[in-house]
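[1] the amino acid sequence is not available; the structure is as follows:
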């Protein structure tokens, strides 16, 4: 049997914030491949790098020795930029946020329930960043807003079940460029808008 190659016993490199950004992009590539390709180039990463990062991340999640969510994110992203208590109903929760260099105006937020259970993980607007102006359907461009921003701008919005983990949907009405209100379904990945579909005018038969 030939001797092992020079990298056979080399320890795998640590999973870095760059790798995590590639994980975020991998889930967005199905909807916006051109935006993802441009972001990859900005990060200096290839498609292979992105796929390998996602493969390693999934292995971490599915490992029988998987760490708690907070521990996992701290090991990859370092100490959070902020840790904020948050009250949801009758529960005292904790929101941890980290900067995301690819999107300077956003933060990656992990919401932990009591005892460290993971409730949510998505991108939100940074506290000191200016939110987008969302007035019409035309303003809902890919990567322009987060779930909570769209829900506030076009309230009341109805949450929809996502088509896969880390995906969310919202149904609401919004005016088009001519001021006609339209029924809209918006899809989000990791909390960031990916695409919208106009399903008809607000007063279409069967609309609730």
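    Yep, it's here. None of the values given here were measured: they were computed from a predicted structure.

[2] switch to C-alpha atoms for all contacts and neighbour counts from now on
    Will do.

[3] longest helix anywhere in the chain?
    Ranked by residue count, the top helix of the chain under DSSP state H comes out as helix 47-62.

[4] which strands and helices lie in contact with it?
    Helix 47-62 sits against helix 17-28, with contacts defined as 3 or more CA pairs under 8 Å, 6 or more residues apart in numbering; DSSP states H and E.

[5] in the longest helix of the chain, which residues are buried?
    Going by neighbour count (16 or more other CA atoms under 10 Å), the buried part of helix 47-62 is 50-51, 53-54, 57.

[6] adding distance to residue 14, write these out as CSV.
    Listed next are the buried residues of helix 47-62 as CSV, based on distance: CA to CA, whole Å:
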residue, distance to residue 14
50, 15
51, 16
53, 11
54, 14
57, 11
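
[7] can you name the element that comes right after the longest helix of the chain?
    helix 69-77 (DSSP states H and E).

[8] quick one: the strands in the chain?
    Assigned by DSSP state E, the chain shows strands spanning 82-88, 91-99, 106-112, 118-125, 158-160, 167-175, 181-189, 192-201.

[9] and the first one, how far out from the chain's middle?
    Right, the one you point to is strand 82-88. Strand 82-88 sits 19 Å away from the centroid of its parent chain (CA atoms, centre = their mean, to the nearest Å).

[10] okay, now the one to match up with it:
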């Protein structure tokens, strides 16, 4: 995690506009189910309480579910401001727009919102910042919480099988990877907002 962003959570989190700091708390709230200790450290770094985190998540859910809610793409722009970068990503035959924002808690990452040609949000998750060096992923020991993104794990241990997540902001991958002794293991990795949360070893492939 990087240095604390300028300013801390004001005394009354429900007052005022929803800010980029609030959005970081939304990301952390989902990750707390798997990595409470890491979230606790991040919360202290941001200078916020558990109640602040819960309130931010409550406000985010209320904005998303309101009958008068903005479209998802507009909501992200209103909360996070203008994107740091706007890129074109090819998805099959379609040219899609990717909007990237910095996330101070993870300086090497960016929050990406991928838009379909009609403007609908197709995906929203954390990715490695363009030009930033990713982690060296060689064995299971390298797959520590918050160490890599979905794409990085998929590229390090092909072939992978996508798994349905337990919530809209969660993803899973099934693959094989060597342990510290070089024995290949069948694994399931779980991601929240695109960031690795945990890896479970589920078996050893035949002949592994």
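    In hand now; what should we look at? Owing to the predicted nature of the structure, the values given are computational and were not obtained by experimental measurement.

[11] hmm, back to that, what range in the second structure matches the longest helix of the first structure?
    Mapping helix 47-62 of the first structure onto the second structure (TM-score structural alignment) gives residues 50-65.

[12] tell me the counterpart of residue 98 of the second structure in the first structure.
    Looks like residue 98 of the second structure aligns to residue 95 there (TM-score structural alignment).

[13] thinking its match is in contact with residue 83, fair?
    Yes - taking contacts as CA atoms under 8 Å, residue 95 of the first structure lies within contact range of residue 83: 5.7 Å.

[14] quick one, which of the two is more surrounded?
    Counted by other CA atoms under 10 Å, residue 95 of the first structure and residue 83 do not tie: residue 95 has more neighbours, with 19 against 15.

[15] about what we covered before: give me the mean distance between the longest helix of the first structure and the second structure.
    Following superposition, helix 47-62 of the first structure is found to deviate from the second structure by 0.2 Å on average (mean CA distance after the TM-score superposition for the first structure).

[16] which other residues reach that helix?
    Applying CA atoms under 8 Å, 6 or more residues apart in numbering, the set of residues contacting helix 47-62 of the first structure from outside is 15, 19-20, 22-23, 25-26, 40, 66.

[17] that one vs helix 69-77, what angle?
    In terms of direction (axes from the mean of the first three to the mean of the last three CA atoms, to 10 degrees), helix 47-62 of the first structure departs from helix 69-77 by 150 degrees.

[18] quick one, helix 47-62 of the first structure and helix 17-28 angle?
    Using the same axes, to 10 degrees, helix 47-62 of the first structure lies at 90 degrees relative to helix 17-28.

[19] return the distance of helix 47-62 of the first structure from the chain's centre.
    Centre to centre, stretch against its chain (CA atoms, centre = their mean), the figure for helix 47-62 of the first structure is 16 Å.

[20] can you find the partner of residue 154 of the second structure in the first structure?
    Match for residue 154 of the second structure (TM-score structural alignment): residue 151.

[21] excluding its backbone neighbours, what's nearest its match?
    Distance criterion CA to CA, 6 or more residues apart in numbering; nearest residue to residue 151 of the first structure, sequence neighbours excluded, is residue 157 at 5.4 Å.

[22] list the contacts of that neighbour.
    Counting by CA under 8 Å, 6+ apart, residue 157 of the first structure has contacts 151, 170-173.

[23] measure how buried residue 193 of the first structure is and give me the count.
    Residue 193 of the first structure is flanked by 24 other residues according to other CA under 10 Å.

[24] roughly how far does it sit from residue 39 of the first structure?
    16 Å (CA to CA, to the nearest Å).

[25] please apply the same query to residue 74 of the first structure.
    24 Å.

[26] over to residue 100 of the first structure?
    For residue 100 of the first structure, the distance to residue 39 of the first structure equals 12 Å [CA to CA].

[27] cool, and residue 92 of the first structure?
    From residue 92 of the first structure to residue 39 of the first structure the distance is 36 Å (CA to CA).

[28] which of these two has more neighbours?
    In this view residue 92 of the first structure and residue 39 are compared by other CA under 10 Å, and residue 39 has more residues nearby, 17 against 12.

[29] surely that one meets residue 102?
    Yes - in this structure, residue 39 of the first structure is within contact of residue 102 by CA under 8 Å, at 7.4 Å.

[30] now stretch 119-128 of the first structure: which residue numbers in the second structure?
    Against the second structure, stretch 119-128 of the first structure falls on residues 122-131 (TM-score structural alignment).

[31] contacts for that stretch?
    By CA under 8 Å, 6+ apart, the residues outside stretch 122-131 of the second structure that reach it are 108-116, 134, 149-151, 169, 193-195.

[32] do the same with stretch 195-202 of the first structure
    So stretch 195-202 of the first structure is in contact with 31, 140-142, 173, 180-188, going by CA under 8 Å, 6+ apart.
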